[in-house]
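Participant: A structural model of the following input is requested.
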Amino acid sequence: MTKTESEIKLQGRIYDSLAAFNKTAEWPALQLAQMRQHLAEHLANDLLSSCRPDILAEAIEAARGEYLEDSTGTPEDEAYNQAVSDVVAAIGALLEGK
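Facilitator: Below you'll find the model as predicted:
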């Protein structure tokens, strides 16, 4: 399975957090290192897959907030609002693909 950049970063943060916990634990170092790696991989995958729909939904709402409220109907305003629509559609496609 190919990992995304977000997954790799999240896995690193989880691993670092668990490594800090190691300083307070009295477990054998090798056993703890293997457990940290397994947990970091598992949690990163689970957290990203559960958070992604919420994050994409927030991105859609933020993009929708960029529509021009007082569009003058000029080609520039129409193009701008079309670009916002395209962004919303692109994010929506990511949401559909989860």
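
Participant: going by C-alpha atoms from here, please, whenever you check contacts or count neighbours.
Facilitator: Will do.

Participant: now do the contacts for residue 48.
Facilitator: Applying Cα atoms under 8 Å, 6 or more residues apart in numbering, we find residue 48 in contact with 6-7.

Participant: chain center to the host helix or strand of it: distance?
Facilitator: When elements are assigned from DSSP states H and E, residue 48 belongs to helix 29-64. In this view, helix 29-64 has its centroid 8 Å away from the chain centroid, taken as Cα atoms, centre = their mean, to the nearest Å.

Participant: now do stretch 63-82
Facilitator: With Cα atoms, centre = their mean as the basis, the mean position of stretch 63-82 lies at 28 Å from the chain mean.

Participant: for that stretch, give me every contacting residue.
Facilitator: Against stretch 63-82 from outside (Cα under 8 Å, 6+ apart): 84-85, 87-88.

Participant: here is a second sequence; please produce its structure as well for comparison:
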Amino acid sequence: MPTYSMTLKVYSEASSPADAAAEFLAATEDADISFDIVETANAEDAHQAEILNKAIEAARGEYLEDATGTPEDEAYNQAVSDVVAAIGALLEESK
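Facilitator: Just a heads-up that it's a prediction; the model follows:
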């Protein structure tokens, strides 16, 4: 009998991936199914945090280093600060 590798998303209100898998197996009890549960949420969260941190660093690189103190320069640097704060808020929400 051939073996197939597949990804299956199970939408469930179960409290854990194992419980969702058990619900799925109970619903398909006549099928010959074996599987490994891979918890990807933590990896996805870590990847998102890494991207947001890189975005913050990129935005910080946009500050004017030779700001003259003109209203335009101050407004520009304030806009950069606002972008950094907005990305930081997204980072906090993802935790």
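
Participant: let me know the closest of the contacts of stretch 63-82 of the first structure to residue 59 of the first structure.
Facilitator: residue 88 (8.2 Å; Cα to Cα).

Participant: aligned partner of that closest one in the second structure?
Facilitator: Matched to the second structure by TM-score structural alignment, residue 88 of the first structure sits across from residue 84.

Participant: residues contacting its match?
Facilitator: By Cα under 8 Å, 6+ apart, the residues touching residue 84 of the second structure are 56, 59-60.

Participant: circling back: residues of the next helix-or-strand element following the helix holding residue 48 of the first structure that come out buried?
Facilitator: Later in the chain than helix 29-64 of the first structure, the nearest helix or strand by DSSP H and E is helix 75-97. When burial is assessed from 16 or more other Cα atoms under 10 Å, helix 75-97 of the first structure yields the following buried residues: 80-81, 84-85, 87-88, 91-92, 95.

Participant: I'd like those as TSV, with distance to residue 72 of the first structure appended.
Facilitator: Listed next are the buried residues of helix 75-97 of the first structure as TSV, based on distance: Cα to Cα, whole Å:
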residue	distance to residue 72 of the first structure
80	11
81	11
84	16
85	17
87	21
88	21
91	26
92	27
95	32
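
Participant: just give me the closest of the residues you listed to residue 39 of the first structure.
Facilitator: Set against residue 39 of the first structure, the nearest of these by Cα to Cα is residue 95 (26.4 Å).
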